[in-house]
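*Asks:* fold the following, please.
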Amino acid sequence: MSSKSVQGQEPRALWTPPADWRMSTRIGAFAEFLKARRGISINGYDDLWRFSVGDLDGFWTSVWDFFQVAGVPAPGPAVADPPGAVLPGTRWFPQARLNYARHLLVDADPQRTLDGDIAVVAHSQTRDRVTLTFAELRSEVAKVQAGLLRLGVGKGDRVAAYLPNIPETLIAFLATASLGAVWSACAPEFGVRSVVDRFSQVQPKVLLAVSGYRYGQKKMDRRTEVTRIAAELPSVQHVVHVPYGEFTEASDDLPVPLIDWSELGPEASGSAEVAFEEVPFEHPLYVLFSSGTTGKPKAIVHGHGGILLEHLKNHALSWDLGPGDRLLWFATTAWMMWNSLVSALLVRSSIVMIDGDVLHPDLSMQWRLASETGTTHMGLSPGFIMATRKAGVAPGKAYDLSRIRHLASAGSPLPVEGYEWVADEFPGVLLNVGSGGTDVCSGIVQGSPLQTVWAGEISGPSLGVKAQAFNDHSQPVVGELGELVITEPMPSMPVGFWGDADGSRYRAAYFEHFPGVWRHGDWVRFSERGSAVVTGRSDATLNRGGVRLGTAEFYRVVEELPEVAEALVVHLESPDGGMGELLLYTVLTPGNELTDILRARIARELRTALSPRHTPDSIIATPTIPHTRTGKKLELPVKRLLQGKSRDEVATPGSLADDSALDFYVAEAAARAAGGTA
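*Replies:* Down below sits the predicted model:
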């Protein structure tokens, strides 16, 4: 295979698999399991990946058996025939009956030998630290399950949570899942409209909520919001108030009965043991929502079986998590990374839950917490890695992070400089950069202990995921940009969209562009080695004179400049197919101004590092860059504003991290329309 990187340059190998991978890693143990059970010889990641996508029944039944799902061998074929392994419409394990919560609370450790181990370490800026053992977690779930049963919650009912990333949220989720009810959550920083747009689609029977929280030094009272949310959800029959730190008073004037969290529990004669409703493989576990930037959020339904198998595979085989490990990954309850975080408990790893401002009191807060909690696996956003690097923080020297052996990063592309910084700061630590999303609630491309890490590149497709790049003619391409697609089914593809009875919206979202093939919506380039570079969303990719340019490439160059804190690039196409207009918006670091000298320097850096086509026609200073609530830049809404769309057409109020971030661009669009400048 070629040794050239996906950008045509010789990549630097930052990390290589250990020689004893068969004995020292969980993916190695799985390879040995396959050899013993199926007589399959696995000599490296490529062998295992080809088996995982070439024999779906063999791979996924092996995952089931390796992790002893439901305590029984895999029941019958993994893929129902008919319809077989088709997209969309694959039916997985049609004979199975299981429960996600049962595996997490019981089947992962049937002899309860790890009951005394710490399951949860919860750090909060609202109250003191909380810890739970696995036994305590199971006991708390049993209590809340009993309370939900008394409130009339049963199989198929929906339970909604307006809660932060705290143990009570985890407990309520598992209690809901144990009953076969369906979970959905929004973080309490969401505004009323954002919450109602989401929860109204699933019509919850019970709403759990806090009345406030602290964000850094800010006190956030949410009682009014809870009252309004409950009033706009006619399906809600009870509101459960979760006291949180100083926020002990519930909302006033609720339209339905109020229950305190402490009142959830068994009657005096009731059982304190958790029971489980066994459900079909595809039975809804939870509903996750898309960002809803340009309309009502998609209500994405994930099933018990698909999430259970995918997360067992992902967390143990790709992330190498297991008993004795501890995962720290900051996430809010509205982001799929929260669902991924709590799934670490499936493999008896413990987790660190964080609620609050992770930049308070300073940039090193997460590093200190990792040191204090003995974290072994840490998830970081690319933005946080680059900010730490730019600030000159040296966490590996400042704190005892000797237990860390796996650093993960996802959410947006990580520049090559970020890879190199991690390699220099944490010698010998595996950097696992991935890309996936809410749609599959997992990674599509990422690394593992069995893959080389190349600077600036994601190691390759995940196990069980036949990811490729397609050109406009539905042909797979290597060495050039294309649409990220998945050409074979995977169990954690959504069961569907809530309320989409005939599946038409689901099919249109993923399978309309390439019939029978999942189109993910990212722009990617694969190398001949199988490594990948995701350059941004395909709907935000720039097409300049027929040449496609990924937005991540711009940011890598521009945001390295000390004068630039952040940037956003937009391309306005020319009707005649010409070069169009390339606009670069920059947020400057304190004390800097966008002078002609700085403009010329930015243009020169882009032209030299990338190409003349990457040279902006205009470079404009802006006070802020708009982001989703999960931190992704919003190039497309800005582009549509500049093309003449109204504010309400390009972004639903409440869908952005800060709605006022669009103010500048609204004014910019108006000035351009009037023939002037903002």
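*Asks:* going by C-alpha atoms from here, please, whenever you check contacts or count neighbours.
*Replies:* OK.
*Asks:* quick one: which helix or strand includes the residue nearest to Leu481 when sequence neighbours are not counted?
*Replies:* Spatial nearest neighbour of Leu481, excluding adjacent residues (CA to CA, 6 or more residues apart in numbering): Arg525 at 4.6 Å. Element membership of Arg525, judged by DSSP states H and E, is strand 518-526.
*Asks:* list the contacts of the residue nearest to Asp659 when sequence neighbours are not counted.
*Replies:* The shortest distance from Asp659 to any non-neighbouring residue, by CA to CA, 6+ apart, is to Pro653 (6.6 Å). Neighbour list for Pro653: Arg193, Ser194, Asp659 [criterion: CA atoms under 8 Å, 6 or more residues apart in numbering].
*Asks:* kindly report the same for Leu568.
*Replies:* So Leu568 contacts Tyr555, Leu584, Tyr585, Thr586, Ile625, Lys633, Glu635 (CA under 8 Å, 6+ apart).
*Asks:* try it again with 7 Å
*Replies:* Shown in contact with Leu568 (CA atoms under 7 Å, 6 or more residues apart in numbering): Leu584, Tyr585, Thr586, Ile625, Glu635.
*Asks:* ok, the residue nearest to Leu481 touching Gly479?
*Replies:* Yes. With contacts counted by CA atoms under 7 Å, Arg525 reaches Gly479, the gap being 6.0 Å.
*Asks:* between these two, who's got more neighbours?
*Replies:* Arg525 (24 against 18; other CA atoms under 10 Å).
*Asks:* check contacts around that one.
*Replies:* Per CA under 7 Å, 6+ apart, neighbours of Arg525: Val6, Ala469, Val478, Gly479, Glu480, Leu481, Gly482, Ala532, Val533, Val534.
*Asks:* out of those, which sit inside strands?
*Replies:* Ala469, Gly482, Ala532, Val533, Val534 (DSSP state E).
*Asks:* please provide the structure for the following sequence as well, for comparison with the first:
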Amino acid sequence: FDDPVYILFTSGTTGKPKAIVQGFGVHLNHLKETVLHCDLKKNDVCFVYTNAAWMLWHWMTATLAIGLTLVLYDGSPAPGGDWSTLWRVCEREGVTYFGCGAKLLDATQAAAVSRKALIPKLPQLRLITSTGSPLSIKGAAWVNQQFLDSRPRLSSLCGGTELNGCLAIGCPILPVFENELQCPPLGMDVAVLNDRGHRVRNSLGELCCFTPSPSMPVFFWGDNEGKRYTSAYFERFSPSIWAHGDLAEQSSRSGFFVRGRSDATLNPGGVRLGTSEYYELLAAHFASDIMDSVVVDVQNVGVVLFVVLSKLSHGPVPTELVKAVKRKLKEQLSPKHVPRHIVRVTQIPLNQNMKKMEVLVKRICNDRPREEWSDMLDNLFDKSAIEDFLTWAKDQRRTPSARL
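*Replies:* So this is what the prediction gives:
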């Protein structure tokens, strides 16, 4: 397993991308996940929408070892704004397994609800996987409603480039519960630890693994002494515990809820809050008003929610919308979740895989030195996306009273 196979670069959402040298064991891990957890077979037709720079590309191409048929697509997921495009490819090619990022499912749901896209029913479809970020409750509900004829299993995955695989995954013989990742992968002792390093259930903590995986990195390229590898994953609790960097909860059923990145965690009044809770609530109750959002904790200010509004008007977020969002957060989550400010921006910084770059936003808004976040800029999908946040941080410096 120590023979290098290829180098993968992490997405760069939390800093300079890591050059991960993967060993031969990664192929064994891919087969475990695709054959046993996804239940893929020789007669399946597999279509995973991904680019070649994402670990999903390697995960997808590994399915050729099963002998199934692979569908490749090169281009925008919604050319000309048509979010039915990929689903029509599924219909034409007889796809039985479709995989994508959660944001694609959420975007398709929004287009379908507004009748901007006519999505085929796909009676042959038996599995849909979602990854990259937590899938919204509305997105999951739409999948279940849209494909009533085939009733495909909707399986959310959580893992990373570092493992080229999963830490939480689906299972064909277990029930699927709303917004919950079904189980840890076979052969991996995955748990959620609190700040004292104790396993906890139904409580926020760090997503960790106690057992080695055949797809663990052999080393980081250029990290000759292993210092960056060790500091990235093994310093949080113990040299024998892999801390993945995700904030999560483990249910009494042994499934998982992923609440966001640990380094993007909000901490108002010493209470840890996951960012995904905000995104789920906004998608469920304010989808017609708010297109996208990012929430960060700013020192001496508190929680700040930045939103992209659906309407193309100018000016701040309407007062009535601010009140409605704060009221809903207080009622459905807690008073601690209510942001100090709700600020309008033109777009949210995303990386090349369409993941929100929360850590970048957090460092800019906390007025951290540029050298602490400049490495992340190379992976921005649109570099102009940070302009509104730079302006907001500059205004905070100029008018300290705005922090009060």
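*Asks:* what's the TM-score here?
*Replies:* TM-score of the superposed chains, computed with TM-score structural alignment, normalised by the length of structure 2, equals 0.92; 392 aligned residues with a CA RMSD of 2.0 Å.
*Asks:* related to what we said a few turns ago, from the contacts of Leu568 of structure 1, which land in helices?
*Replies:* Glu635 (DSSP state H).
*Asks:* relative to structure 2, which residues correspond to the strand holding Arg525 of structure 1?
*Replies:* Mapped onto structure 2 using TM-score structural alignment, strand 518-526 of structure 1 spans residues 242-250.
*Asks:* ok, stretch 631-638 of structure 1 next?
*Replies:* Under TM-score structural alignment, the match for stretch 631-638 of structure 1 is residues 354-361.
*Asks:* give me the residues contacting that stretch.
*Replies:* Under CA under 7 Å, 6+ apart, the answer for stretch 354-361 of structure 2 is 13-14, 132-133, 263-264, 294, 349-351, 373, 376, 389.
*Asks:* farthest pair in the residues you listed?
*Replies:* The largest separation in the contacts of stretch 354-361 of structure 2, counting by CA to CA, is between Gly132 and Phe389 at 23.4 Å.
*Asks:* so how far is Ile385 of structure 1 from the residue mapped onto Glu178 of structure 2 from structure 1?
*Replies:* For Glu178 of structure 2, the aligned residue in structure 1 is Ala455 (criterion: TM-score structural alignment). Distance, Ala455 of structure 1 to Ile385 of structure 1, using CA to CA, to the nearest Å: 14 Å.
*Asks:* so Thr608 of structure 1 sits in a helix?
*Replies:* Yes. Counting by DSSP: H, G, I helix; E, B strand; the rest coil, Thr608 of structure 1 is found in a helix.
*Asks:* got a list of what the corresponding residue of structure 2 for it touches?
*Replies:* Taking TM-score structural alignment, Thr608 of structure 1 has Glu331 as its aligned residue in structure 2. Shown in contact with Glu331 of structure 2 (CA under 7 Å, 6+ apart): no residues.
*Asks:* run a quick neighbour tally on Asn267 of structure 2.
*Replies:* Close neighbours of Asn267 of structure 2, defined as other CA under 10 Å, add up to 18.
*Asks:* give me the nearest residue to it, chain neighbours excluded.
*Replies:* Of all residues not flanking Asn267 of structure 2 in the chain, Leu273 sits nearest, at 6.2 Å (CA to CA, 6+ apart).
*Asks:* trace the one you found over to structure 1, please.
*Replies:* Checking TM-score structural alignment: Leu273 of structure 2 goes with Leu549.
*Asks:* list the buried ones in the helix ranked longest in structure 1?
*Replies:* For structure 1, the longest helix by residue count, based on DSSP H, is helix 134-150. If you call a residue buried by 16 or more other CA atoms under 10 Å, then helix 134-150 of structure 1 has these buried ones: 134-149.
*Asks:* for the most centrally placed residue in structure 2, list the residues it contacts.
*Replies:* Taking CA atoms, centre = their mean, the centroid of structure 2 lies closest to Ser133, which sits 1.5 Å from it. By CA under 7 Å, 6+ apart, the contact set of Ser133 of structure 2 is Ala102, Lys355.
*Asks:* can you give me the distance of the aligned partner of it in structure 1 to Ile458 of structure 1?
*Replies:* Aligned counterpart of Ser133 of structure 2 in structure 1: Ser412 (TM-score structural alignment). Separation of Ser412 of structure 1 from Ile458 of structure 1 (CA to CA) stands at 12 Å.
*Asks:* after alignment, which residue of structure 2 pairs with Ala344 of structure 1?
*Replies:* Checking with TM-score structural alignment, Ala344 of structure 1 has Thr63 as its match.
*Asks:* report the secondary structure state of the closest residue in space to that match that isn't next to it in sequence.
*Replies:* Counting by CA to CA, 6+ apart, Thr34 is the residue found nearest to Thr63 of structure 2 once chain neighbours are left out, at 6.8 Å. Under the three-state scheme (three-state DSSP), Thr34 of structure 2 adopts helix.
*Asks:* can you count the residues close to Lys42 of structure 2?
*Replies:* 13.
*Asks:* residues contacting it?
*Replies:* Neighbouring residues of Lys42 of structure 2 by CA under 7 Å, 6+ apart: Ile66, Gly67, Leu68.
*Asks:* what would the residues you listed look like in a markdown table with secondary structure?
*Replies:* Below are the contacts of Lys42 of structure 2 laid out as a markdown table (three-state DSSP):
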| residue | secondary structure |
| --- | --- |
| Ile66 | helix |
| Gly67 | coil |
| Leu68 | coil |
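*Asks:* am I right that the match of Ser133 of structure 2 sits in a strand?
*Replies:* No. Applying three-state DSSP, one finds Ser412 of structure 1 to be coil, outside a strand.
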